[in-house]
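**Q** attaching a predicted model along with its sequence, questions to come.
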Amino acid sequence: MQTQTVTRSIESDLEPGGLYDILAEVSNIPKWAPVFADAIERVNDTYYRITKNGETFNLEVFLHPSAGAVDYIREMPNGRRGGAYLRVMPRPLGGSTLTMTVPIGRIQLNSKLRSSLNRNSPTLSSSRNFDHPRPIMRNAHDSWHNSNR
C-alpha cells in the first residue's frame, strides 16, 4: 500500500479552546503555516481563496467546535479534493495536543521526505500571545501545496 498522508501531533501549553480559536480563524493560517498561504480572501462563510507564490486555489473550511476539529479542504488539479484535518484535544494536566493529517504527493514519498518530516516535527508557540507565533507546520504543508499544483 502506498502512503498517501502524513500525521503529526504536537503538544502546546495553550488551552484547547484558545488553540481551536486560532486554527478556526482562517486569516491566521499565514501566521502558523506560512508555506501554505501568502494571502487569504474570504468568499463566503465557508469558502476562501488562497494565494501562494502568485497562484490561487479555493479552500473550504469545516468547523466542529464540540469535537475540536478544523478541516481545511482544497481543490486539486486532478479534480479531487483533499485537505488538512486538525484535531485539538485537552492534555490531562492542562494545555492541548494538536493532531494534523495532510496528504503528501506520490512524487515526494521517498525516504528523504519522510525523514525530513520526522526531523521537522511541527512546533507551536507556547506563548499565550498569538501576535508572533512560530509556524506549526512546515514540510507537510509544503509538500501538500507543491505536490498538488
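**A** Noted; the coordinates are in hand. Numbers count the residues shown, from 1 in each chain.

**Q** switch to C-alpha atoms for all contacts and neighbour counts from now on
**A** Noted.

**Q** ok, the spatially most central residue of the chain - contacts?
**A** Among the residues of the chain, the one closest to the centroid is residue 84, at 5.3 Å (CA atoms, centre = their mean). Counting by CA atoms under 8 Å, 6 or more residues apart in numbering, residue 84 makes contact with 71, 72, 73, 100, 101, 102, 103.

**Q** which of those residues fall within strands?
**A** Under the assignment DSSP state E, the contacts of residue 84 contribute 71, 72, 73, 100, 101, 102, 103 to strands.

**Q** try this one next to it:
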Amino acid sequence: MTSTGRALTRTISLATSPGKVFDYLSDAHHLPEWAPGFAPAVEHDHGDVWRIPAEPARQVAVKAAKAQGVVDFVSPDAPNLGLFTRVVPNLAGAELIFSLFFPADTEPAAVDAQLVVVEEELRAVRERVER
C-alpha cells in the first residue's frame, strides 16, 4: 500500500486584493525577498523555469493560473514536489494558503523546522503586499 505522507498547510489573511498577492507571488524575481532560505537569488532559465544559483544549484518551475489563484513552486522534473499556494478572496482582502507535503517517514523535527520557515515566509509576503 502506498503512503500519502503528511501534509502541512498554513494560511494568512492579507489586507489587500487577491490580484495584488497573485501578481507578487507569480513574479519569481520576488522569491529572494520572501523565501531567502530557499532562493537567495534567482535567474530565469526558460519558460516557467527559474535557476537558483545556490549551493547546490537547482531549478524551480513557477506554475501560475490567475483565474484560479494558483501559484505553485515545483520541481520541473517532479511537479508533485514543492510548495503549492492558493490566493483566494476572503471577506475584506485575500487569504494566502501554503501547502507542503512530506514523505511518511519524515522526522517530526524536520516538519516542525519547515513549519517555522513557512510561517516566516507567509509573514514576509504580508509585509510586502500590504505596503
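**A** Here it is on my side, so go on. All of these numbers come straight from a predicted model, not from anything done at the bench.

**Q** rewinding a little: now distance to residue 1 of structure 1 and neighbour count too, for the ones in strands among the contacts of residue 84 of structure 1, in TSV please.
**A** Putting those into TSV (distance: CA to CA, whole Å; neighbours: other CA atoms under 10 Å) gives the following:
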residue	distance to residue 1 of structure 1	neighbour count
71	25	21
72	25	20
73	24	17
100	21	20
101	18	18
102	17	19
103	15	21
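
**Q** how about the host helix or strand of the residue nearest to the centre of structure 1, which residues are buried there?
**A** Secondary structure assigned from DSSP states H and E places residue 84 of structure 1 in strand 81-90. Burial within strand 81-90 of structure 1, assessed by neighbour count using 16 or more other CA atoms under 10 Å, is assigned to 82, 83, 84, 85, 86, 87, 88, 89, 90.

**Q** what does the second one correspond to in structure 2?
**A** Under the alignment (TM-score structural alignment), residue 83 of structure 1 maps onto residue 82 of structure 2.

**Q** quick check: chain neighbours aside, which residue is closest to its match?
**A** Among residues not flanking residue 82 of structure 2 along the chain, residue 74 sits closest, at 4.2 Å (CA to CA, 6 or more residues apart in numbering).

**Q** secondary structure class for residue 123 of structure 2?
**A** Classification of residue 123 of structure 2 using DSSP: H, G, I helix; E, B strand; the rest coil returns helix.

**Q** tell me if I'm right that residue 51 of structure 1 and residue 57 touch.
**A** Yes - using CA atoms under 8 Å, residue 51 of structure 1 is in contact with residue 57, at 6.7 Å.

**Q** quickly list what's touching both of those two.
**A** Both residue 51 of structure 1 and residue 57 lack any common contact, where contact means CA under 8 Å, 6+ apart.

**Q** fine by me, we can end here.
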